[in-house]
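> I'll drop the sequence and a predicted model, then ask my questions.
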Amino acid sequence: MGEIRTTTTRAARPGKAVSRRTRMAAPATGAPVHRAPRPTSTPTPGQRLRYRFDNALARGAGVVIGWLALLTLAIFVVAGLAFWAFGLDGVNGEGPVPNPAEGIWQAMLRVVDAGTFAGDSSWPMRLLSFVVTLAGIFIAGSLIGLIANAVDQRIEGLRKGRSDVLESGHTVVLGWSPRIAAIVSELVVANASEKHAAVVVLGVEDKTVMEDTLSAAVGDTGTTRLVCRSGSPAKVADLEMVNLLGARSVIVMSAGNGDADAIRAVLAIKTLDPDFTGPRVVAEISDPTYADSLAALTDGRVVTVNSDHVIAEITAQSCRQSGLSQVLRDLIDFDGDEIYFAPFDELTGGTYAEALTAFDTSAVLGLARADGSILVNPPATTVLEDGDQVIAVAEDDSTFRCTGARSWPVPVPALPQDEVQLPKRLLIVGWSLLGAKVVREFDQFAVPGTVVDVVVDPSLVDPGDVRIEGLQHTDVRVHPTSAGPEELAALVRDEAYDQGIVLSYREAVEAADGDARTLLTLLALRRAWPAGGERAVRIVAEVLERDDVELVRAGGVDDWIVSDEVTSLMLAQLSERTELAQVFVELFDPEGARLSFGPAQRYVGSDPVPFGAVVAAGAARGQSVLGYRVGATGAVRLNPGKSEVVSLAAADSVLVVESRAQLAGGAR
């Protein structure tokens, strides 16, 4: 019988639920199963009230404050009408309440001041006053507590950086990285002449952390307001919070996940500004493929900066000639002279050679055509057309003024023909992804047979990873060693080097540790290559943190490259004037025009001459002259006045912009 019960089901009776075993077996027959609805009970009024109260609390403190305020007001009104209707005495037995308004006032006094009912003499007044005061203690007290809590929440929200930004015409920096301090410092300099400038930083870090970091690194911001907000640069709501569409320019940092975060931020900007016709957008992108894709998909409206390429180019050029890194830094920061664009109708129809001498306080370096193309150091016979702009180095846009083409006598040079001695033996200590880029850039102007010795610490970098393909003039040899003082001394004792480069292990160690290694390596190299001695060798060093520049200079370096600072300067510069992007591309392109120092006696003799004559001598050689370098001190004078008389010695050199063919020696 027990077995039969477990396999047999009884027919469902009317009003009875089908057994669980029957419901489970029903699908096997293919018949649909209809589950009986669960019985529900009607909620009580108290449950409904509690449900509505819970929903009100979930909507925020503002709703609860509103309901409690209405309830408190209702207590005032009901109690005040009762005081008046029953003719009860007022405060301290002053007689019956004369009207409803006075009754409401009396009720409010009992809620605000609990001791008011102590003067009531009749029991009806005492009881009613007690009820009103007790209600006030609970309800009005809750109201005050909620208001105080709402204020605290608002203050906490402000501390977290989640309030809307009402700035306009400001610069927005998306993403947080160690380079932001340098960017903000440059923007502060750029905004020095503006009264109401603002820089807004949006990052995932805590607002107070960002503010404290920038305050310590930047210091006095002058006329620039610095606003920090916590949020994601890839979220449209957070971009609206910083009023991105009302900004003048946007700088997208490669932070966190690198290029991925930068691309997501650009796409978020595109959601708000589909055609990128609003603020100027400059993005830091390391991968050239991503950079090209962004430029193509945005029709060039998003300007990208490849930090590794810029740093590698500056490092390679610094190896070629001393002082070039200083010039390049001066051109991409806001201190001193800068690059400006401006149209000059009076020069239309004239040649580029005439434009070179038409500005007494500005050094011309190229032309911007009406169609948007950029010509850096075009041929001297190039004719300026309608809509063309002159590109020049000037102290300020107010000093970029045409003084008229002037004919300067071309001096007789002391060295009509010569060659620049390029380094043939290069020592690189340290390695990173930047190292391969530096060697490739160096190979662009190296002479055949050039040898590059790379010293790497095998505990930090696998020597097998030091592979550089596509070199035409350079042979690379790898030396696995810890690069201690003894190892470096033995290496440089047996080899005669022309240049030395110290790179940081940026992917393997922290910035502070990388700079510490750089300092120790510099001391070891300077001990083997004493400055001013017979074996003196120029050393170029990469510095990760700009606070370590003074220490590196004390270590005897000739030129230094602050990696984060170079990128930051370019991002800040392009955020103010995106048209400079094509100029920088031309200057940092291996096949484009380049800055170079030529021996002064190639342009002048031994007699003092106006600097305008030096410019004319450069124009005769197809070069744009920007300044000169004093050989005795190494100081570079950028953009001297054309009327200024200079006396250049044999050890001095002239700073020019020249073409690739000239750089290779084809137009010496």
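Nice, I can see it.
> hey, let's count contacts and neighbours off CA atoms from now on
OK.
> what residues sit buried inside stretch 109-127?
Within stretch 109-127, the residues that count as buried by 16 or more other Cα atoms under 10 Å are 109, 110, 111, 114, 116, 117, 120, 125, 126.
> swap in stretch 402-414?
In stretch 402-414, counting by 16+ other Cα under 10 Å, buried: 402, 405, 406, 408, 410, 411, 413.
> same question for stretch 261-270.
Within stretch 261-270, the residues that qualify as buried by neighbour count (16+ other Cα under 10 Å) are 261, 262, 263, 265, 266, 267, 268, 269.
> from the contact counts, what lies against the helix or strand containing residue 618?
Per DSSP states H and E: residue 618 is located in helix 611-620. With contacts taken as 3 or more Cα pairs under 8 Å, 6 or more residues apart in numbering; DSSP states H and E, helix 611-620 sits against helix 352-356, strand 624-629.
> and the helix or strand following the shortest one, what's buried?
Right, the one you point to is helix 352-356. Per DSSP H and E, the first helix or strand lying C-terminal to helix 352-356 is strand 362-368. Going by neighbour count (16+ other Cα under 10 Å), the buried part of strand 362-368 is 362, 363, 364, 365, 366, 367, 368.
> pick the one among these closest to residue 376.
residue 366 (4.2 Å; Cα to Cα).
> wait, isn't that closest one in contact with residue 373?
No - assessed by Cα atoms under 8 Å, residue 366 is found out of contact with residue 373, at 10.9 Å.
> same list (the buried residues of stretch 402-414) but as TSV, adding distance to residue 587 and secondary structure.
TSV is the format used below for the buried residues of stretch 402-414 (distance: Cα to Cα, whole Å; DSSP: H, G, I helix; E, B strand; the rest coil):
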residue	distance to residue 587	secondary structure
402	25	coil
405	26	coil
406	28	coil
408	28	coil
410	27	coil
411	28	coil
413	27	coil
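> reformat those as a markdown table; add distance to residue 521.
Putting these into a markdown table (distance: Cα to Cα, whole Å) gives the following:
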| residue | distance to residue 521 |
| --- | --- |
| 402 | 49 |
| 405 | 52 |
| 406 | 51 |
| 408 | 49 |
| 410 | 47 |
| 411 | 45 |
| 413 | 42 |
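> structure B:
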Amino acid sequence: MPPLQRTSSDSNPAASVDISGRRESAGCVPARSSGPAQTGSLVDLVVLHAPSLWLGLNLALSLRYPQQGRAASGLCIKTGLPQAILLLNQTKPVWDGQVKLYTALLTRNILTKLVSVVLLSLPFIVIGGFLYKQASGSSWKEAFFRSYVVLQNVPGADATVVPNDRAALVLHSIFQLGLLTFAVVLGVVCSDISAAVESIQSGNYAVVESGHTVILNWNKLTIPVLRQMAVARAEQQVGAFKGPVVVLADMDKADMDAAVAKNLQGCKLEVLTRSGRPHSIADLEKAAAGRARIIVMLHPEDEEGAAERKVAAMTGIEALGGGAKAGQNLLIQSGPESTEGDALLATATQGSLPRHMKLGLIEMKDQERMDRLISQCAVQPGLGKVYSQILLQTHTSAEFYLKDVFPSLLGKSYAEARISFDDAVLCGLLDTKTGQGQLNPSDDCLLETHHRLVFLSSTADVKPSKQAMNKARARASLPVIRYPSAPHAASQHSPEMPKKDIVVIGWDVDQTVEGLVNGLGDFAPPGSTVTIVSPDEPDDLPSECGNCCCRHFEGSVASRQVLLKAGVADADAVILRMPLHSLADNDADAQVVASLIQLQDLAVESGRTTPLHVVAPVRHPRTIELINYITSHSHKAAGNSRKDFGAVKALTANQRGTKGREGRQGVVMDVDVLLPDELLSGLLTQVSVQPELLSVMNDLFDAQGAEIYLRHPSRYDLSTNSNQPVTFSEVSEVARQHQETAVGYVLQDGTVICAPSANQQQVLQAGDQIIALAEQA
């Protein structure tokens, strides 16, 4: 019985030495398991499957020699099976290596997973084929083929057609094992498909876009900016936000999607949100930032390390190829306070990015800029409506546009250029050499190729009108309007600019008063007074600033007696300066509404004969509807108790009459309702499309540049009692005699008309005002 002798000889010392040597060789695998487990080479797989092959070999020998009787079977059991079990126990690290190997392979892509499953089934195919060969006596080719088709459940494979019972037992065992193999393959495929579907639903896949818009970070301006972009897209402005808008922020995608769905209902703007870190190159690539046409980088809500993260994001955009394509705009919103981080950001902007990148660094300093706007609105009632018309994107509003100098105007004076347009108001120039913009320049300035024209228009399609140019030449020597030569200084002391008593209600001790106080000092008439009512006195409140003297009145802003003692009832203007930034939107707006109700009652009781002007910043646009409702209905009870005062009425800046004009008799309170977030987002949106507008906007808000003023017609010696209509071109000419640029009207019913047609006629009334760009009040 030579075969049996050879089988039993496997247990002799020499054979065991050979086996132990193989075991030790296999046992060395775990010591360097990180290598094979990661590479997964064919040699490693054969070594790791050696115990399985050894066990199968012993079982095959038992099946091959059944005719030897009980002794042979017992010998197989005593030698092959125990030795295989001993080998399995002694080679546990080998099995651990197998687990590590397949774990590593199953973390790869789906193709690698399928290949690993096939390799996992390979030893079972070999063992099954070997056993079937011994049990059935068939050829090796047929045995291995039957083992493969049954194990893999190949269609058409039949495990019932067998030559004997032993072969049937082998095939059915292989079939049962094949169910497990099929389940593994099915699980791998389904797992990858589920992961892919989940990735699509969660938005974790990369955006495949080019020439789109990317917004980095999420703060209070994100939703307003998206609203402004939606309006600009609806108006089909040239080059405005083509493709989708991708928002990449370090917050949960579901939260971003919910906020977009809630606030942008009905907007035809495709918004894709991606959760990630804007300062990570991998996440920037997910948003396709390198291929975007417009990138708006908002200031992160987390102030710690904000500037450094923005610098990292800028570097990442550059690394992804940002700026390599002409016309790509990168717009950065700076933080609310001047910090060393802002200096780092400015340095990076000036030096690290490519020169051909269209980069505009907006030093927003949100609170400072809005404080200056609020200051102007407090001094000039109704100015908030004008800024809303110019900065906000609406279907009927006018906004700033930049155009190259038209060939027909090259070499012409600014005076000739400004009278060459019928449907737009030329209000400034941009010098492309210096990057500086100037509103309301001198008429003597000659237009050159390095100039760009700044228009205020309701349409981007601005062209010179031949008819306007012919009329301009015809009236060059004979002005249509003849007016007395009134010195400019005399107009400065017109009744529209008396000194102001301004009360600021509320203040957050964490915020500086510098922006608001400086703004009031610049824009208020000489001799004006500023009173700040708050529980604690601001640390940086000066006693005097510009044209104003300042004082603090300590007390609760909700106390009726405190407000009366502070002089609210007799004030010319009240600014509601609640700590909006530290409150939720609804809570902040609720405080503003409650204060307005209290101010209205105080104004009614005071018996004042002029309206109390209130500047009320709010967060949410829907709050305006509530304020309109309150101010238009709450006067009824007060009117019944004050018959001598007439019908008490409160007007907001957003109430515009459409039928005739209302007089101001009985108006107890005028409210300029401002939306700071919306105004700033409108500014961001306009500059993101036209980055050169940044210098023009800086000139508009800078105290040294030209600002917007509301002028009474008498300033320009225009009659408000003649009932004779005048054209806007005539009004523009008389405004230029005072070195000012007329850009529209504010009618006494609150209607704002910006950039009217040059030929549009208007009968001026006593309550009408002319919107003008001027460098001094």
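It's in. If you're wondering where the values come from, they're calculated on a predicted model, not measured in any experiment.
> can you pull the TM-score for these?
The TM-score (TM-score structural alignment, normalised by the length of the first structure) is 0.82; 609 aligned residues with a Cα RMSD of 3.5 Å.
> how many neighbours does residue 559 of the first structure have?
22 (other Cα atoms under 10 Å).
> nearest spatial neighbour of it, skipping sequence neighbours?
Closest residue to residue 559 of the first structure apart from its sequence neighbours, by Cα to Cα, 6 or more residues apart in numbering: residue 540 at 4.8 Å.
> next: residue 448 of the first structure.
Sequence neighbours aside, residue 473 is the residue nearest to residue 448 of the first structure in space, at 4.4 Å (criterion: Cα to Cα, 6+ apart).
> tell me how far that neighbour lies from residue 441 of the first structure.
Noted for residue 473 of the first structure: a distance of 11 Å to residue 441 of the first structure, by Cα to Cα, to the nearest Å.
> quick one on the thing from earlier: which one among the buried residues of strand 362-368 of the first structure gets closest to residue 503 of the first structure?
The nearest one, if we look at these relative to residue 503 of the first structure and count by Cα to Cα, is residue 365, at 31.6 Å.
> aligned partner of the closest one in the second structure?
By TM-score structural alignment, residue 365 of the first structure lines up with residue 427 in the second structure.
> ok, now residue 136 of the first structure?
Structural alignment places residue 136 of the first structure opposite residue 178 in the second structure (criterion: TM-score structural alignment).
> its match should be in a strand, yeah?
No - read with DSSP: H, G, I helix; E, B strand; the rest coil, residue 178 of the second structure is helix and lies in no strand.
> leaving out chain neighbours, which residue sits closest to it?
Going by Cα to Cα, 6+ apart, residue 178 of the second structure has residue 151 as its nearest residue, at 4.0 Å.
> what's the burial count for that neighbour?
28.
> residue contacts, it?
By Cα atoms under 8 Å, 6 or more residues apart in numbering, the contact set of residue 151 of the second structure is 125, 174, 175, 176, 177, 178, 179, 181.
> for the closest residue in space to residue 272 of the second structure that isn't next to it in sequence, which three-state class applies?
In space, and not counting its chain neighbours, residue 272 of the second structure is closest to residue 246: 4.7 Å by Cα to Cα, 6+ apart. Assigned with three-state DSSP, residue 246 of the second structure falls in the strand class.
> what's around residue 246 of the second structure, how many residues?
Neighbours of residue 246 of the second structure using other Cα under 10 Å come to 24.
> same question, residue 135 of the first structure
17.
> contacts only, for it.
75, 111.
> rerun at 10 Å
71, 72, 75, 110, 111, 129, 141 (Cα atoms under 10 Å, 6 or more residues apart in numbering).
> related to what we said a few turns ago, ok, the alignment partner in the second structure of the residue nearest to residue 559 of the first structure - contacts?
Matched by TM-score structural alignment, residue 540 of the first structure corresponds to residue 615 in the second structure. Applying Cα under 10 Å, 6+ apart to residue 615 of the second structure gives the contacts 374-375, 377-379, 381-382, 384, 504, 573-577, 596, 652-653, 670-674.
> what strand or helix carries residue 256 of the second structure?
Here residue 256 of the second structure is assigned to helix 253-263, by DSSP H and E.
> which other residues reach that helix?
Contacts with helix 253-263 of the second structure, where a contact means Cα under 10 Å, 6+ apart, come from 202-204, 218, 222-224, 226-227, 247-249, 267, 271-276.
> after superposing, tell me the mean distance of the helix or strand following that helix to the first structure.
Reading on from helix 253-263 of the second structure to the C-terminus, the next helix or strand found by DSSP H and E is strand 271-275. Once fitted to the first structure, strand 271-275 of the second structure is off its aligned match by 0.9 Å on average (mean Cα distance after the TM-score superposition for the first structure).
> tell me the buried residues in stretch 246-259 of the first structure?
Result for stretch 246-259 of the first structure [16+ other Cα under 10 Å]: buried residues 246, 247, 248, 249, 250, 251, 252, 253, 254, 255, 259.
> try stretch 236-253 of the second structure
Those buried within stretch 236-253 of the second structure under the rule 16+ other Cα under 10 Å are 240, 241, 242, 243, 244, 245, 246, 247, 248, 249, 250, 253.
> my read: the second one touches residue 293, true?
Yep, that's residue 241 of the second structure we're talking about. Yes - counting by Cα atoms under 10 Å, residue 241 of the second structure touches residue 293, with 8.3 Å between them.
> overlap in contacts of those two?
Residues touching both residue 241 of the second structure and residue 293 (Cα under 10 Å, 6+ apart): 211, 212, 213, 214, 688, 689.
> need the nearest residue in space to the fifth one, chain neighbours excluded.
When you say that, I think you mean residue 688 of the second structure. Computed as Cα to Cα, 6+ apart, the closest residue to residue 688 of the second structure that is not its neighbour in sequence is residue 331, at 6.1 Å.
> pretty sure that neighbour sits in a helix.
No - under three-state DSSP, residue 331 of the second structure sits outside any helix and is assigned strand.
> off-centre distance for stretch 468-477 of the second structure?
Distance of stretch 468-477 of the second structure from the chain centroid (Cα atoms, centre = their mean, to the nearest Å) equals 48 Å.
> more neighbours: which of residue 473 and residue 441 of the first structure?
residue 441 (22 against 17).
> what distance do you get for the more buried one to residue 52 of the first structure?
71 Å.
> go on, residue 146 of the first structure?
Note on residue 146 of the first structure: its distance to residue 52 of the first structure, by Cα to Cα, is 18 Å.
> ok, back up a step: in the first structure, what residue corresponds to the residue nearest to residue 272 of the second structure?
By TM-score structural alignment, residue 246 of the second structure lines up with residue 200 in the first structure.
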